[in-house]
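Chemist: sequence and predicted model, in that order:
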Amino acid sequence: MPIAKKTVVTAALLVGLTAGAAWFLNKPVTARLAAPTAIPVRVVQVVQQDVPRYVSGIGTVLSLHSVIIRPQVDGILTRLLVKEGQLVKAGDLLATLDDRSIRANLDQAKAQLAQNQAQLQVAQVNLKRYKLLSVDDGVSKQTYDQQAALVNQLNATAQGNQAAIDAAQVQLSYTQIRSPVTGRVGIRSVDEGNFLRMSDAQGLFSVTQIDPIAVEFSLPQQMLPTLQQLVRAQDPAAVQAYLGTDSNKTGTLLGNGHLSLIDNQINTSTGTLRAKAEFDNPQQKLWPGQLVTVKIQTALDQGALTVPPTVVQRGLDQHFVFRIKGQQVESVPVQVLYQDSELNIITGVQAGDVLVSDGQSRLKPGSRVQVLDAPPQAPAREPKP
C-alpha cells in the first residue's frame, strides 16, 4: 500500500504541473507599453522688435585739450593761486612771477619814447618853418632836406621806442600765468619762491580738459566702409563707453557719445584703423588715460525676430531650434542674422512661437515635454541713442 499511495501522489503532482504549464503557455499576452516620460524644459516666446546692431572695441580716454603750464619768462614764482585738482576756466589767473625788472624796462622804454616825441615835435615845427622860408630862398634847399631827414629819423626812432614798449608789455603779461583752457589742474611740481626758467621742461603743472572728452579706439580694417557711412550720416552714430576691457561682458556705462572721425590711414602692421568719439562728461566718469570698451551702433533692424542666445542650437550643417507643438517638440531650422551676448536675430520662425530655451540636451524631434514655467516673453531691447 505505501508504494501504491506514493505512485498516486506522484501522478497527481505530474498532472498538476502539466496543467499549470499548459495554462501558462496558453495565457493571452497583454502588451502593456509603458508611457514615455515627459522631459522638463523651459521655454520662451519669439519677440518681434527693433534691434540696434553694435560693434565693440577697446579704447583709451583722451583729453581734447591738455596743456603743461610753463613760464615764458625767467623769474621767481611769487604766487600760486590754484590748488591741485581744482577746476579752472580759460583765462583764470593761475600764478604770478616777479615782474619788477620788466616793469622797470617798460618805464624806461616809455621815457625814451616821450623824449623822442618831444624832439620830433620840435623837428616838425622847424620843418614847417624851413618850408615857408625855402619859398623865398630864406634857407637853402640843403638845409630844408636835412631837416626833413631829421624828422624821418625821429619818426623811426619813435616807432622803435613804441615797439620796445609793446615788447615790454608782452613780457609783463607773461608774469601773470593764465589758463589757456577750461579743465582740471594736475599735480604741482613747483612751489612758491622757486626761480623758473623758460627752458624748464617739467613746468608748473598741467591743465587738462575733462568735459567734453574723447575716446580713441581701433577696429578691424573691414569696418572702414561702415565707419565712413556713419561719419557721413546726417545724425552722428551713437557710441557707448563701458568700464573695463572685456567686450563679452557689459560693464558700467560711463557715457554716451557720438563718432567724430576716423584716421586717415590704416595701420599696416595690425590691419586696424583708429577712430575717435566725443563724449559729454559732466559727471567726469570718463578720465584721461582710462581703458574702456566702446560699442558703436552700426545699424537698426526693424521688426526683427529675437530670441535669447540659449535658444539657438547648432547642428552639423545649420542652426535649429526646438519649437513646442502640443505636448511635443519639433526641430525647426533657422538662420542667425545677428548675435550678441543679449539676443539673437533669426529667421525661420514666427513672432509668438514658443521655443525651448533650456533642456535641449535630452530632446529630439517628437519628444514629449513638460513646461516648467509659463512661456515668458524675451525682454525687449529698446534702441539706444
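Modeler: Arrived safely.
Chemist: from here on, just use CA atoms for contacts and neighbour counts.
Modeler: Fine.
Chemist: pull out the buried residues from stretch 73-87.
Modeler: Across stretch 73-87, burial judged by 16 or more other Cα atoms under 10 Å covers 73-78, 80, 87.
Chemist: so which of those residues comes closest to residue 13?
Modeler: Nearest to residue 13 out of the buried residues of stretch 73-87 is residue 87 (Cα to Cα; 113.3 Å).
Chemist: before we go on, here's another structure to hold up against the first:
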Amino acid sequence: MKYVWLLLLVAVVGLAAYFKDVTLAQWAKLTGAPPAAETAKGPPPRPAVPVVVTPVRTKTMPVEFRSLGTVQTESTVSVKVRVESVVEKVLVADGSFVKAGDVLVELDKRQIDAQIEQALASIKRDEAQIEQAKRNDERSTELAQRGVTSRVTADDARTAASVAMANKAADEALLKNLQLQRTFHTITAPISGRVGVIAVRPGTFLRNADANSIIATINQIDPIYVAIAVPQEMFAQIMDSMRSGSAQVELTVPGTDKPISGPVFMVDNTVDNTTGLITVRSRVPNADAVIWPGQVAQARLILREEPNAVVVPNEAVQTSQAGPYVYVVEANKARLRRVKVSRVVAGETVVASGLKAGEVVITDGHLRVTEGATLAATPDKRMTERVSEGETIE
C-alpha cells in the first residue's frame, strides 16, 4: 500500500509539470509575449527616432535691433492769420499737396488799401509842410541876420521845419507797416507738404487773437522721419555705427512687404529714465507718400554686417532651465549641446559659441529625442530648396 501512494504522488507531480509548460506556451502564443528564456536576455533595441536635420551654416548677418517704429514729420507748421479781416477766397483743397509760396487763402484787402491811401496822402501833406517850413526858416534866418526879427523867431522856424520832416518820416514808417500788413492778407504756404483740413471758408471773419485763427496745418512728408526707441545699452554701438556711416533704419511699409530705409542722422540727447530707452531717428525718402505721419510699423535698426556668422534655423534651438541647447547628430546618434545665442534675425539664430559650420542639428522631432538616441534623419526641405536656388553651405 505504501508503494501505491508513492506512485500516485509521482504521477500527480508529472502531470502538473506538463500542464504548466503547456499553459505557459499557449499564453505566450496568444499574447505574443516572448518566452521566459528570451525575456531574460533584456529588452529589444528601441526603434530609430524620425527627425528632420539641417547643417550649420556660416553667412553674413546684420547686427540689428527690431522694434516698432513711429513715422514723424520733419516739419509741421500751423498756418495762422495775423490780421483782422474776412476770408475772400480759399485757393487750396483739403488734403492737397502744396509747395512753399503757394497761395492758400486771400483775405479782404479793401480796408487795408484805404489805410495805405490815407498814409500816402499824409506823406504828401508832410512834403508840402516841409517845403513851407524850409521857406519860413530861410526867411526868418535872413531877417534875423539883418536885425529885423528876433533870433527866437528864426529858431522857431527852424524847429517847425524839423518837425515837418519828422512827421514825414513817421508817416513813411506807417506806410511801410501798412504795406507789410497788406501782405498778411495773402496767406501762403511756408513749407512744402500736405495740407490737412482747411478750417475756414469764404466769408469767415478772422482775428489773430481768436482760437480759430489757425487756417490749416501743413506736414512735410518728403523726406520724413522714422523714430525707433532702443535700449540704452546699445548707445555705444549706435554711435560707432554712425561714425562709420553704416547705421540705418529700415521700415516695413504698413499693409505691404515693401521696406524703405534711410541713414540714422541723430540720437536723442537724453535717455528716458522711466523706460531706459533712447530714441534714434532716421530720415527716409517718401516721394510716393507710401508712409504717413503718425503711422506705427515694424522697423529694424541695422548697425553693421557681421561676416561668417554661425547660423541655424530658429527651430533647432531649444530652451531648458539650464539655457539654450541643440541636438547635434553624430554617427547617427543625438548629442545634446549647450550653445550661446547672440541674436535672432529673420527666422535664423546667430550662435555665438557651441557650434561650428558643417555640423548637423535637429530642427524637428525633438519631443522623442533623448541623449544618445538612434536617429532616422531626413534633410530639411528648406535647406534643399536653398541649395537648389544656388545658396552654398560653408
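Modeler: Happy to help now that I have it. Everything quoted here is computed from the prediction, not taken from an experiment.
Chemist: picking up where we left off before, reformat the buried residues of stretch 73-87 of structure 1 as JSON lines; add secondary structure.
Modeler: Shown next, in JSON lines, are these (DSSP: H, G, I helix; E, B strand; the rest coil):
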{"residue": "73", "secondary structure": "coil"}
{"residue": "74", "secondary structure": "coil"}
{"residue": "75", "secondary structure": "strand"}
{"residue": "76", "secondary structure": "strand"}
{"residue": "77", "secondary structure": "strand"}
{"residue": "78", "secondary structure": "strand"}
{"residue": "80", "secondary structure": "strand"}
{"residue": "87", "secondary structure": "strand"}
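Chemist: where do the helices sit along the stretch 51-200 of structure 2?
Modeler: In the stretch 51-200 of structure 2, the segments counted as helices under DSSP state H, counting those that start in this stretch are 110-146, 151-183.
Chemist: just checking, what packs against the first one?
Modeler: Contact here means 3 or more Cα pairs under 8 Å, 6 or more residues apart in numbering; DSSP states H and E; on that basis helix 110-146 of structure 2 packs against helix 151-183.
Chemist: and for the shortest one?
Modeler: Of the remaining helices and strands, those touching helix 151-183 of structure 2 by 3+ Cα pairs under 8 Å, 6+ apart are helix 110-146.
Chemist: quick one on the thing from earlier: can I get the helices of the stretch 51-200 of structure 2 in CSV including mean neighbour count and distance to residue 368 of structure 2?
Modeler: What follows is the helices of the stretch 51-200 of structure 2, written out as CSV (neighbours: other Cα atoms under 10 Å; distance: least, Cα to Cα, whole Å):
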stretch, mean neighbour count, distance to residue 368 of structure 2
helix 110-146, 16, 89
helix 151-183, 17, 82
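Chemist: out of those, which gets nearest to residue 261 of structure 2?
Modeler: Among the helices of the stretch 51-200 of structure 2, if distance is taken as Cα to Cα, the winner is helix 151-183, at 41.0 Å.
Chemist: now do that closest one against helix 110-146, angle only.
Modeler: 160 degrees (axes from the mean of the first three to the mean of the last three Cα atoms, to 10 degrees).
Chemist: isn't residue 144 of structure 2 up against residue 157?
Modeler: No: when contacts are counted by Cα atoms under 8 Å, residue 144 of structure 2 is not listed as touching residue 157 (11.3 Å).
Chemist: list the helices and strands the longest strand along structure 2 packs on?
Modeler: Secondary structure of structure 2 read by DSSP state E shows that its longest strand is strand 296-313. Packing contacts for strand 296-313 of structure 2, counted by 3+ Cα pairs under 8 Å, 6+ apart, involve strand 57-72, helix 235-244, strand 248-252, strand 348-353.
Chemist: dump the helices of the stretch 51-200 of structure 2 to a markdown table, plus distance to residue 5 of structure 2.
Modeler: Output for the helices of the stretch 51-200 of structure 2, formatted as a markdown table (distance: least, Cα to Cα, whole Å):
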| stretch | distance to residue 5 of structure 2 |
| --- | --- |
| helix 110-146 | 148 |
| helix 151-183 | 142 |
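Chemist: for residue 23 of structure 2, find the nearest of these.
Modeler: Comparing the helices of the stretch 51-200 of structure 2 by Cα to Cα, helix 151-183 comes nearest, at 117.6 Å.
Chemist: ok, average deviation of the closest one from structure 1?
Modeler: Here the mean offset of helix 151-183 of structure 2 against structure 1 after fitting is 2.1 Å, by mean Cα distance after the TM-score superposition for structure 1.
Chemist: re earlier: nearest to residue 284 of structure 2, out of the helices and strands packed on strand 296-313 of structure 2?
Modeler: strand 248-252 (8.5 Å).
Chemist: following element in sequence after that closest one, please.
Modeler: strand 259-267 (DSSP states H and E).
Chemist: other SSEs contacting the next helix or strand after that next one?
Modeler: Later in the chain than strand 259-267 of structure 2, the nearest helix or strand by DSSP H and E is strand 277-284. Where contact means 3+ Cα pairs under 8 Å, 6+ apart, strand 277-284 of structure 2 is packed against strand 224-231, strand 259-267.
Chemist: apply 10 Å and report the result again.
Modeler: Contacts defined by 3 or more Cα pairs under 10 Å, 6 or more residues apart in numbering; DSSP states H and E place strand 277-284 of structure 2 against strand 57-72, strand 224-231, helix 235-244, strand 248-252, strand 259-267, strand 296-313.
Chemist: what are the buried residues along the next helix or strand after the last one?
Modeler: To tie it back to what came earlier, the one meant is strand 296-313 of structure 2. Downstream of strand 296-313 of structure 2, the first helix or strand assigned by DSSP H and E is strand 318-320. For strand 318-320 of structure 2, a neighbour-count test (16+ other Cα under 10 Å) marks nothing as buried.
Chemist: average offset of strand 318-320 of structure 2 relative to structure 1?
Modeler: Looks like 3.3 Å for strand 318-320 of structure 2 (mean Cα distance after the TM-score superposition for structure 1).
Chemist: so how far is that strand off the chain centroid?
Modeler: Its chain's C-alpha centre and that of strand 318-320 of structure 2 lie 31 Å apart, by Cα atoms, centre = their mean, to the nearest Å.
Chemist: quick one: end-to-end distance for stretch 273-282 of structure 2.
Modeler: Stretch 273-282 of structure 2 has its terminal residues 22 Å apart, counting by Cα to Cα, to the nearest Å.
Chemist: what are the buried residues along it?
Modeler: Quick answer for stretch 273-282 of structure 2 (16+ other Cα under 10 Å): 277-282.
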